[in-house]
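Enquirer: Sequence first, predicted model second:
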Amino acid sequence: MLCLPGPKYHITFYLLIYFSDFIIIPWLLNLPFTSGSASFREQEKKILDSIIGQGAYDRRIRPSGLNASAEGDGPCIVSINIYLRSISKISDLDMEYSVQITFREEWKDSRLVYRDPSEKIRYLTLTDPDRIWKPDVFFTNEKEGHFHNIIMPNVLLRIGSDGGVLYSIRLSLILSCPMNLKYYPLDKQNCYIKMASYGYTTEDLVFMWKKTDPVQVTKQLHLPTFALADYITEYCTSRTNTGEYSCVQVKLIFRREFSYYLIQIYIPCIMLVIVSWVSFWLDPNAIPARVSLGVTTLLTMATQISGINASLPPVSYIKAIDVWTGVCLFFVFGALLEFALVNYASRSDAHRAARKRRAENQQQQVQQVLGGGGSAFGFTGGGGGGGGGGGLGNMGNPGYGMTGGGMGFPPPPPKWDSNPWEPHQPMPPHPMDPPPATKWEARVDLKPRGFQYSSDNFHSSRASYVMKPVLRGPQPNPPPANNKFHQVEVRTAPYNQNCLTRWFAAFQTRSKRIDVLARILFPLMFSLFNVVYWITYVVILG
């Protein structure tokens, strides 16, 4: 039989039941959660104290190897993984590049194995990585480097239940990169990230690349003048006098972006070469314009070459850019030399024109003499017989008479080595004379051979002017300087001229011919050089 409290306890009993819904039940619900959380962190603390607590762990001793035996425990195997965050600068002059990476190492340490009865602790995270042993890795080609401590040190160390350790740290490094600039700027460069053990030999420590994704690259990696074409993981174990040391490296293959150099170097050089050809279309007498154009392009080209070399290290071999700039400079300098040749030919043409004018004047004088200009020689007309003139006409030869102050000449000239009044006979060929040729010289004596006097034929002192036309073949030797004969050459043009010769004959002066030839040869040779250059460096050696 159920017994209920008396009436005086009814109110107290119901109040306790009422407030228990608001106080006791929530307290009972929160009690297990608070107790479990405290026990979870407490379990972590107990595990850490048990594995790396005071006197439990000595970080000066490396972990045991995987192939332990009676003779030794074998080397500790360290697996390496790299995450490339950025590559900020690749310097050709200093032969170095800057890189920011996340460097990760993984190894097993049997001293750090722990048991979690609840199986809720996947790994332990240490904020102080110096509490345990770490590999003594260093970067062999490092010039400068630093850790990142903003806001907190960018270091991570995790310990798994099986004793596996993950050590990750963010680094910024400046690494050396020896470059081969033989094909610059059409080249590819191989830069390395080398990591090795500083103190442990391969008997104690061995580095291995991680089997899956040993190198990871961020998708936001962009370089101004290079592109990361590929990367290859390699081993570079080295031997010194202190032992053999494990080493791993990753080869980064950079391909130079050619568009920048095409705009900054190649196109300006081509334009300078073309500008230097403008002088071929200028008048040869425009000396100031042609000289200033040639010198300006030459100095601009030299300045361009100096700027290119200032951004490159001095090397002992010829680079592809040296071949290009050297040939462009040669063409610009050749245009300046072409003007010097044109100027010399122009002055030579002027001298030839002056000689031609003098020859034409002499020819006019000859025509005046042959046409009856006897008064020019001091002869005056007089009465006479035969030819109707006086003077020489009284000598008994009507053909030598002078009419109206003129002077007539017989068809055959007199033979001067005998009687001057006998008809001239054809001169026999001399043994030293060359055979007849296709071109002939007409030599005319424009100076009087002297005055001849004959007491038998003249009753008074009268002078006779003598002209002796001579028809001969080409002379083997030029006439002496003191020869009194002024030679006027009449050459017959050959009939087997080709179209190129006839085209060049349309230009009267040699200076004009040189300019026309330069207008053709310079662009043709420069185009041929471009074909050879680009085929060699892009197709064959690319």
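Expert: Received the coordinates, thanks.
Enquirer: going forward, measure contacts and count neighbours with C-alpha atoms only.
Expert: Will do.
Enquirer: tally of neighbours for V113?
Expert: V113: 16 surrounding residues under other Cα atoms under 10 Å.
Enquirer: Put this next to the first one:
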Amino acid sequence: LMGLLLHLLMWWTVRAEDVTFVPLTREFLDRLRNETLYNRYATPTQYDGIPTNVSLSMFIEGMSSFSAQTMDYHLDMYFQQEWYDLRLEHNHTAPILVKDKKVFREMWHPDVYFANAKSASFQVVTDDNFLVWVYPDGRVWYDTRISIVVSCNMDLWKYPLDSQQCPLRVLSYAYPESVLRLVWSIKDDFLPVDRNPEITMPDMQLKDIRTGYCNGTYATGVWSCMTAVFYVEREVMHHVMQTYLPTALIVVISWFNFWLDVDSAPARVSLSITTLLTISTQANAVKLALPEVSYMKAIDVWMGSCMAFVFGVMIEFTICHFAKNRELLRCEPQPSLIVDTALSTLFGASRDIDDLNDEDVGISSQENHTALNLLSPERSEPRLRSFSANVNTNESRLVTVDISRRALHWTRALRNLRGRRIAQRIDERCRTIFPVGFLLFNLGYWTFYLLYS
């Protein structure tokens, strides 16, 4: 309501006679319906051989729904057209008000249309939002309220740090420039395209409106065309809070891996996978809100870089785990050596034991050590002496294997300590490399997209 009052006040203050008007008269209707005096299919200057000038102006009441997905925006505006038709001159001191659309259709009026409009409609609540003033000198002023969805080919390579230029093109549909010429209205203290100062949008900010001309030559001739270009900037703070800050925090959380123990493989792997999946989910959510384009957007660079940093954390853990286990693999004995030693130890003694009779040898076990006790010294035959020598040899082999196992244990422990130290040094360096790298990336990212581009 406030916008409507401001709009009417703006035009009523142009001249004093605009405050009053004359109701539609029978004389005026008779003139319109007299085909001899008035031909509504002919332009006002058609028989004079000159084009009819139509002045256009707009008052933008509301603007919203700048959609990157559908590449369009919504306008709610008052659209004014003004021209001279000397056939409608009258003797009244005030303009005649026409509020009946049937009467208006009996008058000649420009057939302008919006070339890049997806859809448009007249406001009809609570009544048809239009009026026509016919001044005594034949000047006709036509005002109507229109809701329109306008197409805008947005360049999204800087999204969501972008600014857009969205034109609204107005043309005549049937009349070339030689018959009808469109011009922007020029009046003192009034802009041809003005706006409601209270216009606010959740994701965009209207910075400026500029008017221009876009006359084009076609096969049927030259057609008059006018443009109103809306310069808008995207509100960055919304995307900072919804996209940039959460993803940056996820990258920081992934760095907790560098403070976890090298042996905490389940914890480190689960943290890396969780952060990577979270980044992927947010990237998909952003992708669904945008159209499919053939170039890389600023948000794609950000999401891809954050995903690369998180993936780098997983690569770092893999390197640490490999460096730690590589030292252990170096000290592992050959499997064939272990099998041969065990077999020679066990079966070498068994063959000698099998050669003895039960009456000659008694076997007892004490403190986990196997001893062979002969029944009497007198029965020391050569076969028994040979068996005793074999037992002594096997005992020496057992001692050698035990020493080898202890050496292997200490070697493994030392190499494990060395591997852990290497992995810890990698973690310590990454605690600095990753934050500094992410900081440098942010510095380059924001500098490029906000300043140099």
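Expert: Received the coordinates, thanks. This one's a predicted model, so the numbers in the text were calculated from it and none came from an experiment.
Enquirer: What's R195 of the second structure aligned with over in the first structure?
Expert: The alignment partner of R195 of the second structure in the first structure, by TM-score structural alignment, is V217.
Enquirer: these two touch, right, its match and Y83?
Expert: Yes: using Cα atoms under 8 Å, V217 of the first structure is in contact with Y83, at 5.8 Å.
Enquirer: Enumerate every residue touching the match of R195 of the second structure.
Expert: By Cα atoms under 8 Å, 6 or more residues apart in numbering, the contact set of V217 of the first structure is Y83, L84, R85.
Enquirer: Only the buried residues of stretch 153-171 of the second structure, if you could.
Expert: 154-171 (16 or more other Cα atoms under 10 Å).
Enquirer: got it, and stretch 82-93 of the second structure?
Expert: Buried, per 16+ other Cα under 10 Å, within stretch 82-93 of the second structure: E82, W83, Y84, D85, R87, L88, E89, H90.
Enquirer: gap between the two ends of that stretch?
Expert: 19 Å (Cα to Cα, to the nearest Å).
Enquirer: what kind of secondary structure is the equivalent of F256 of the second structure over in the first structure in?
Expert: Applying TM-score structural alignment, one finds that F256 of the second structure aligns to V278 in the first structure. Under DSSP: H, G, I helix; E, B strand; the rest coil, V278 of the first structure falls in the helix class.
Enquirer: Determine the number of other residues adjacent to V278 of the first structure.
Expert: 14.
Enquirer: Could you check how far it is from V295 of the first structure?
Expert: 13 Å.
Enquirer: likewise S276 of the first structure?
Expert: Applying Cα to Cα to S276 of the first structure and V295 of the first structure gives a distance of 9 Å.
Enquirer: Could you do V490 of the first structure as well?
Expert: 43 Å.
Enquirer: Out of the two, name the residue with the larger neighbour count.
Expert: V295 (16 against 10).
Enquirer: just checking, what residue in the second structure corresponds to that one?
Expert: Checking TM-score structural alignment: V295 of the first structure goes with I273.
Enquirer: what's the mean gap between the helix or strand that that match is a member of and the aligned bit of the first structure?
Expert: Taking DSSP states H and E as the definition, I273 of the second structure sits inside helix 265-288. Taken over the aligned residues, the distance from helix 265-288 of the second structure to the first structure averages 0.5 Å (mean Cα distance after the TM-score superposition for the first structure).
Enquirer: Check the mean deviation of the helix or strand following that helix from the first structure.
Expert: Counting by DSSP H and E, the next helix or strand C-terminal to helix 265-288 of the second structure is helix 298-330. Its aligned residues in the first structure lie a mean 1.2 Å from helix 298-330 of the second structure after superposition (mean Cα distance after the TM-score superposition for the first structure).
Enquirer: Can you say which of the contacts of V217 of the first structure are buried?
Expert: Looks like the contacts of V217 of the first structure have Y83, L84, R85 buried, using 16+ other Cα under 10 Å.
Enquirer: residues touching M307 of the second structure, list them.
Expert: Contacts of M307 of the second structure by Cα under 8 Å, 6+ apart are L276, I279, S280.
Enquirer: 7 Å instead, please
Expert: Going by Cα atoms under 7 Å, 6 or more residues apart in numbering, M307 of the second structure touches L276, I279.
Enquirer: when you align them, which residue in the first structure goes with it?
Expert: So, by TM-score structural alignment, M307 of the second structure is matched to L329.
Enquirer: for L8 of the second structure, same thing?
Expert: In the first structure, L8 of the second structure lands on no residue (TM-score structural alignment).
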